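[1] coordinates only, sequence not included:
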């Protein structure tokens, strides 16, 4: 990982290639990127507007959903405009500081979304297992503390990556074969030893995303245990239905990420552009689908969306 070819010259400007090997297809590839970005912006903005303006939707579940929608907007906006600039104008030039800023928001927002999905699982656990104490447990004060904790955790775990990158000398190359700046992608063009970066990245992944996924799984084991003890079949169905949207969002968020990690680990024979496309799917799909899922499956939100749209038509 270290090299004797250390020239002492460190690049401060890099060039993102987009999707190497598919340069002639960039214009066509950009179409689903544009569609997903527009849907993500409009859908999540509408969701936030409805939740914040409707007093009846100021419950814990909807406030957590509002946080998720805000994180989706940040995740999309920190990455997709850069991708489109590469696809449309071949504008892949980016400074080191901008590159580090982009990867900071990308990684910290991803960790934040994972934390929000965990507290949404906790919300469903309290709603099903302790329905009579729901509002007394999930008070506004506790929700505020949870929100602060989520964002402090995400920023606190990602900020050290800035210093780990700043210490490196980027003399190997200034070409980044990707659609955006990512921690290890940038570290790999350094001439220095990057083992600390690799191990710290692994630590962040295990202590945040993987830990959250394990705790979500435990929450749903407890939820299912409580649900199947309910004597009424109708009540069981109603309880499970309240978890449907959240389960769909969990699968969309963690599923592509797990699949991408497995292909990168075991699919060394797979072409590099496939790895990049799979990685981009993790950024494209959740922000686009989350508002659609909650808009379709949550009756209160669906009614409010229809009310807003019908009022605008009049």
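    Now that the structure is in, tell me what you want to look at. Since this is a predicted model, take the numbers as computed values, not measurements.

[2] From now on I want contacts and neighbour counts done on CA atoms only, so please keep to that.
    Fine.

[3] Just to be sure, residue 14 is in a strand?
    Yes - under DSSP: H, G, I helix; E, B strand; the rest coil, residue 14 falls within a strand.

[4] So what's the residue count around the nearest residue to it once chain neighbours are set aside?
    By the measure of Cα to Cα, 6 or more residues apart in numbering, the closest residue to residue 14 outside its immediate chain neighbours is residue 174, 4.6 Å from it. A total of 20 residues lie near residue 174 under the criterion other Cα atoms under 10 Å.

[5] ok, residue 174 to residue 181 distance?
    12 Å (Cα to Cα, to the nearest Å).

[6] again, but for residue 113
    For residue 113 relative to residue 181 (Cα to Cα), the value is 19 Å.

[7] if I read this right, residue 292 contacts residue 43, doesn't it?
    Yes - the pair residue 292 / residue 43 is scored as a contact, 7.1 Å apart, by Cα atoms under 8 Å.

[8] Between these two, point out the one with more neighbours.
    Comparing residue 292 with residue 43 by other Cα under 10 Å, the one with more neighbours is residue 43, at 22 against 19.

[9] dropping in the other structure now:
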């Protein structure tokens, strides 16, 4: 349903492609499609391997399945629309569709942040309190944490569409990304944006900001415990169990922080910078996460190799 304001009737937004590279967008969509296929196949493979292998039915791998499911949903919410834009010139996205996509992107990102924190806590308990790990992190508690992750993302980011809906739009409807996010849509409004700015910053800090701080503190405690181990071999083995998770955390938070900084302080930067940061934020974690865990986790790697040999 169109949004009507004093000077304009807004029924859709216009997505931004790659400024100065419009002629190449059609061909760039092919590697983008390949990346999407890798993300889908990789994350589906992780979930199916964990499901098929009873030995992997432990909290660490259940969290990994949750992460794969969120990454799969996040890439599916955005990449097909970008491909339709690049291949078929479908630049418009309906007003309601934009709000739905915006909510899903932010809520799924919030859920992923919570799962990454839960995985850090799992590593802390496994390294610092190994004898109590099975009692502290049971499978039922893991399932509850997964529910909390989804609920937390929904609760904190559900107000975003309503905050956008109260704004007036009287200028351009061209977004600076190939998908809808709160900061981008908000910047097109000409009404009072202060509630959006305050709540948007509060939600990001309360979810991603708090989670990243807690993950950092958790790894400080892990590092302290690892350094107190007697043998060098034990220290290497203990720290090695965290390498994959650290890579995944960096792949999620570094682009997120970069994109937030660009949105808040980089309005004078070329549009291509915004587009590049936005695409890295969306594409990097779903593709990288299954590859990192496949490379660093022997059980998943062996099962994947077994499946490939059978095929």
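    The structure has been received and is ready for your questions. Nothing here was measured: the structure is a model prediction, and the numbers come from that model.

[10] TM-score for the pair, please.
    For these two chains in superposition, a TM-score of 0.94 is obtained (TM-score structural alignment, normalised by the length of the second structure); 307 aligned residues with a Cα RMSD of 1.6 Å.

[11] in a helix, that's where residue 263 of the first structure is, yeah?
    Yes - checked against three-state DSSP, residue 263 of the first structure lies within a helix.

[12] Counting neighbours, what do you get for residue 300 of the second structure?
    21.

[13] Excluding chain neighbours, give the residue nearest to it in space.
    residue 294 (5.7 Å).

[14] Which residue of the first structure sits opposite that neighbour in the alignment?
    Under the alignment by TM-score structural alignment, residue 294 of the second structure pairs with residue 295 in the first structure.

[15] Next, the buried residues of the helix or strand hosting its match.
    Assigned by DSSP states H and E, residue 295 of the first structure belongs to helix 272-297. Buried positions in helix 272-297 of the first structure, judged by neighbour count with 16 or more other Cα atoms under 10 Å: 273-295, 297.

[16] compared with the second structure, how much does that helix deviate?
    Superposed on the second structure, helix 272-297 of the first structure shows a mean distance to its aligned partners of 0.8 Å (mean Cα distance after the TM-score superposition for the first structure).

[17] so what does that helix touch, helix or strand wise?
    helix 26-53, helix 60-77, helix 233-266, helix 299-313 (3 or more Cα pairs under 8 Å, 6 or more residues apart in numbering; DSSP states H and E).

[18] Run the chain-centre distance for that helix.
    9 Å (Cα atoms, centre = their mean, to the nearest Å).

[19] next one: stretch 162-171 of the second structure
    26 Å.

[20] What residues sit buried inside it?
    Buried residues in stretch 162-171 of the second structure (16+ other Cα under 10 Å): 163, 164, 167, 168, 169, 170.

[21] and what of stretch 141-149 of the first structure?
    Under 16+ other Cα under 10 Å, the buried positions of stretch 141-149 of the first structure are 143, 146, 147.

[22] In TSV: those, plus distance to residue 135 of the first structure and secondary structure.
    Formatted as TSV, those follow (distance: Cα to Cα, whole Å; DSSP: H, G, I helix; E, B strand; the rest coil):
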residue	distance to residue 135 of the first structure	secondary structure
143	11	helix
146	15	helix
147	17	helix
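
[23] which one of the residues you listed is nearest residue 219 of the first structure?
    residue 146 (16.8 Å; Cα to Cα).

[24] Give me the spatial nearest neighbour of that closest one, chain neighbours excluded.
    Using Cα to Cα, 6+ apart, the closest residue to residue 146 of the first structure is residue 119 (7.9 Å).

[25] Just confirm the one you found is within a helix.
    Yes - membership of residue 119 of the first structure in a helix is supported by three-state DSSP.

[26] What is the equivalent residue in the second structure for it?
    So, by TM-score structural alignment, residue 119 of the first structure is matched to residue 118.

[27] Please tell me how far residue 108 of the second structure sits from residue 207 of the second structure.
    12 Å.

[28] next one: residue 233 of the second structure
    Distance from residue 233 of the second structure to residue 207 of the second structure, by Cα to Cα: 36 Å.

[29] Among these two, which residue is more densely surrounded?
    More crowded of residue 233 of the second structure and residue 207, by other Cα under 10 Å: residue 207, with 19 against 10.

[30] Quick check: chain neighbours aside, which residue is closest to that one?
    With Cα to Cα, 6+ apart, the residue lying closest to residue 207 of the second structure is residue 110, at 6.3 Å.

[31] Kindly report the same for residue 223 of the first structure.
    residue 125 (5.7 Å).
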